[in-house]
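In: No letters, just coordinates:
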């Protein structure tokens, strides 16, 4: 009787605490405190300022996101479910909370707050994705072929990589290789012998990835099969109380390639079917892995009915789980999968200087959310619409983009440098690739360490050097704790470099004492790097 009463008191306290946490909370921002987190694709707006707001429920900004905010004063906010956050007049307001909210103030700076949150909520699993993704440049057929993926031109692209003096690495075959979405065989009109094609790519030294998505084209044989198996999402038809067992109308989702049904990965049979088809593709066509595109939370509308009830964000996370079976993987959209051996890529950037300037804040913020194995976007931009109508690309932009990517965890080409660049600018890009090769052992060591500790491979200046007035510096980053990388990301060849306290050696041999802010002129083929030799 006494024990029963005690249990009731404890349960009552738990429920009261939970109820309190689900109501909106207002957090006073401390003097000088700056906040980061939420969605990677908004990182150029960080640290957050008054007026910024985002509801993470169903909106991950088309890239990686996590229910985590971290501050320069050592505080972090976490919830297992998405929430809305608003910065307003010196206050951080958390609302529309769907699970218990944790507000932790036990750390003392951005780095220690991140480490504490990571250890507690998304610890690293001690596993790496395929290390070829770090060791060599990647090549994606998207910008060169767009929707005309075909055997002849893929082989031509691969041969051109070798012929122009670039090292083979991972080659990604992008969208429209199949007759329709959900069909897992190469289309015969464009691929005479896909297995032989992949074998040829292997002989050249490449590993081969294939673009896939969770979508299924309606009114097809595969669609009818999957509908009969009830492994697609259903639509509630306006009846919010409709349960899965009573649902019979498939959901048709609008996405960038039209309208499709989508697999319901809350249903174990959907995951079994999909991974089975991926394994079939690997066995039949000798593929090595997959680029798993889409899976964005906003492709799972509120009207969707699933086998198990799930938020749009949870559907996105379940899409992420698919990649755990394939060490050679790449994602663009992700939710709450920090610490896992999954490769992320920043959202497609336009062929503009403005978008080039977003790479550093975006990739360093990805690290703050636990996504350490992240690739910047395709060199020169991956948003193909920004290439349309341009007879001549900005060669300087492509060179500086290659330099910006060179000492990030990965670098990925798509537009062919040898096709669009002068010999002088092509040489500058190849010099950036050669520079990366010199640092590759260090990058691989950082990746291995990150798989154990969760520490970011690339770090913001505030993360590595807290409280030195560097919180707003977005044009440079630290590669581990040893190298400061300061790529040019403007059309002007000058660069303002902020050196923290310590003694540094520049890539041109100068010994410099920090802290120091100074302006340097940067040759077209140079990537400024500074090694910390003494704190």
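Out: Alright, I've got the coordinates. Please read these numbers as outputs of a predicted model, since none were measured by experiment.
In: Please make it C-alpha for all contacts and neighbour counts, starting now.
Out: Noted.
In: Show me the strands in the stretch 101-250 of the chain, by range?
Out: According to DSSP state E, counting those that start in this stretch, the stretch 101-250 of the chain carries its strands in the segments 101-104, 138-140, 170-173, 207-212, 215-216, 234-235.
In: okay, pairing it with this:
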């Protein structure tokens, strides 16, 4: 079995150190024969060149003086960057014959090679930029690009979720899935960044990627490739490479449509339509761990007595005897079969909370340890213990081990067959829960594969009805399941509060935690009214979800989706589109009863005041009471 980690042999270490210290590199330039070349820019293969030169590759220009890169669209530069930070410029050879046309090649004294390959598809021009280290595994590769005047989108779920993305500040961080509560790069992420200049940057998944964004207010997005003991362990002693794609199209929408089709898988279907239509009712925020059989039954009866709809009821944290044992704690749930039968008779589907952790006092830990189903200590058969929010010493499921996944899924089947559990809420799954040094059944040199495998496990637990949920995502857009946002805090600002809700909207799946009947009658009535409003548009939402399986277009869309060149629409983070026809502008400020609303181009029917307004324009001081939601429909 493969292992993540490993030891250097002394001879190998000495050899590589000697090679890294004494090797003399040769710089190799390669460029296509374009009309933009002048004779002094060309050199034959094998010829060493010392002078500063500038090379053109379609709309891309690179200077050998400082390795600056510029990409232009018409007369404007849409991307400016600095390649090979820390590398040496100077003499090089042209090696055009090695790569054929439409490419640039360069090899440095410290034995790094740069290759840029051009590809054009209709109106889109793309460049695959690849740095390769030829000898030293400790070499660090770094390219940086100016944020500039463009607005940027994409990236990852964040505690401070700003829209557009350039409002974010992040020091150099490993690009792995983290718990957003730890202020790291979040658990839902893609190596995908695009701008209003019609530019996209997409980094390959096997790059040991570190990212900084506007660190120390430098105005740059930096991509760094390097192997370290954690999190990119490099058990196979691969040489680092930094490979990414830069593509340019007409505007932010056209480049997103092109790049998402090329780099991101389409969903293979949609989740259970009932989840689009009705809310999930969770026990967590209302009761935390203080749940038992009578509380769950009372909870369900109250939902019905107060006249609220439901898709399912979710039994959250602390329903098991020990964390990791996937069965009911009979001290709290003396007759779980009868409880679930009663809930089913009331019209509820019942889901339970699951996670990848096995506390050492659980029976499942012993079973998993015996069968090597857990992440292990480095070069050892002993499980590596981790701490998590419900335990200081726990094993964690090895998702690289197919036998471990089958064992886990068998336990979910037991819950279905024994108790009529309908589906599951899968918690955690972020790479950051792994120990700093470990071994696994198969290589996790790409740590985010752990997250991807956890999401795939979740899908496999309920592949037919598909009413499970996860909280993580990495290259798992093909899975037709709901991804829930990390729990939001009760505040009105950008510190994981209300104003981050629209920027982090990934789906329209939503759940109730604090129950409305904890408040006054007005709150109950407002909640009912908004649930009814949501239900009125569920058919549209489901239709948009089905469309996304072929078009890739999101259900919830930014305002620039219908007018990509509109500079106001490019920066608005407090409104959203439902498809192309409905604009929603909720009030997000504490105590406010009015707000400014921007309408992009088109004729918009005001659904509160029943009048038509032409866009683009601002509606200043638009009034809306607590029970009212400002929203507009496009008039065709």
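Out: Cool, got the structure. Please read these numbers as outputs of a predicted model, since none were measured by experiment.
In: Let me have the strands of the stretch 101-250 of structure 1 in a markdown table, adding mean neighbour count as columns.
Out: Written out in a markdown table, the entries for these read as follows (neighbours: other C-alpha atoms under 10 Å):
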| stretch | mean neighbour count |
| --- | --- |
| strand 101-104 | 17 |
| strand 138-140 | 25 |
| strand 170-173 | 25 |
| strand 207-212 | 22 |
| strand 215-216 | 24 |
| strand 234-235 | 25 |
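In: and residue 148 of structure 1, which of those is closest to it?
Out: Closest approach to residue 148 of structure 1 among the strands of the stretch 101-250 of structure 1 is made by strand 170-173 (10.7 Å; C-alpha to C-alpha).
In: according to the alignment, the closest one goes to what range in structure 2?
Out: Mapped onto structure 2 with TM-score structural alignment as the criterion, strand 170-173 of structure 1 occupies residues 312-315.
In: so can I have JSON lines of the strands of the stretch 101-250 of structure 1 showing distance to residue 259 of structure 1?
Out: Conversion of these to JSON lines gives the following (distance: least, C-alpha to C-alpha, whole Å):
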{"stretch": "strand 101-104", "distance to residue 259 of structure 1": "37"}
{"stretch": "strand 138-140", "distance to residue 259 of structure 1": "25"}
{"stretch": "strand 170-173", "distance to residue 259 of structure 1": "22"}
{"stretch": "strand 207-212", "distance to residue 259 of structure 1": "16"}
{"stretch": "strand 215-216", "distance to residue 259 of structure 1": "9"}
{"stretch": "strand 234-235", "distance to residue 259 of structure 1": "14"}
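In: Which one, of those, ends up nearest to residue 150 of structure 1?
Out: Nearest to residue 150 of structure 1 among these is strand 170-173; the distance by C-alpha to C-alpha comes to 9.1 Å.
In: Relative to the whole chain's centre, how far out is that closest one?
Out: Mean-position distance between strand 170-173 of structure 1 and its chain equals 17 Å (C-alpha atoms, centre = their mean, to the nearest Å).
In: and what of stretch 33-49 of structure 1?
Out: The chain centroid and the centroid of stretch 33-49 of structure 1 are separated by 16 Å under C-alpha atoms, centre = their mean.
In: next one: stretch 440-455 of structure 2
Out: In terms of C-alpha atoms, centre = their mean, the gap separating the centre of stretch 440-455 of structure 2 from the centre of its chain is 15 Å.
In: Now do the buried residues in it.
Out: Of the residues in stretch 440-455 of structure 2, those buried under the neighbour-count criterion (16 or more other C-alpha atoms under 10 Å) are 440-441, 443-455.
In: Repeat that for stretch 144-154 of structure 2.
Out: Going by 16+ other C-alpha under 10 Å, stretch 144-154 of structure 2 has these buried residues: 144-147, 150-154.
In: Quick one: residues contacting residue 517 of structure 1.
Out: Contact partners of residue 517 of structure 1, counting by C-alpha atoms under 8 Å, 6 or more residues apart in numbering, are 496-499.
In: Map residue 222 of structure 2 across to structure 1 for me.
Out: Using TM-score structural alignment as the criterion, the counterpart of residue 222 of structure 2 in structure 1 is residue 93.
In: ok, so what distance separates the residue nearest to its match when sequence neighbours are not counted from residue 354 of structure 1?
Out: Once its chain neighbours are removed from consideration, residue 93 of structure 1 has its nearest residue in residue 26; the separation is 4.5 Å (C-alpha to C-alpha, 6 or more residues apart in numbering). Here the criterion is C-alpha to C-alpha, to the nearest Å. By it, residue 26 of structure 1 lies 34 Å from residue 354 of structure 1.
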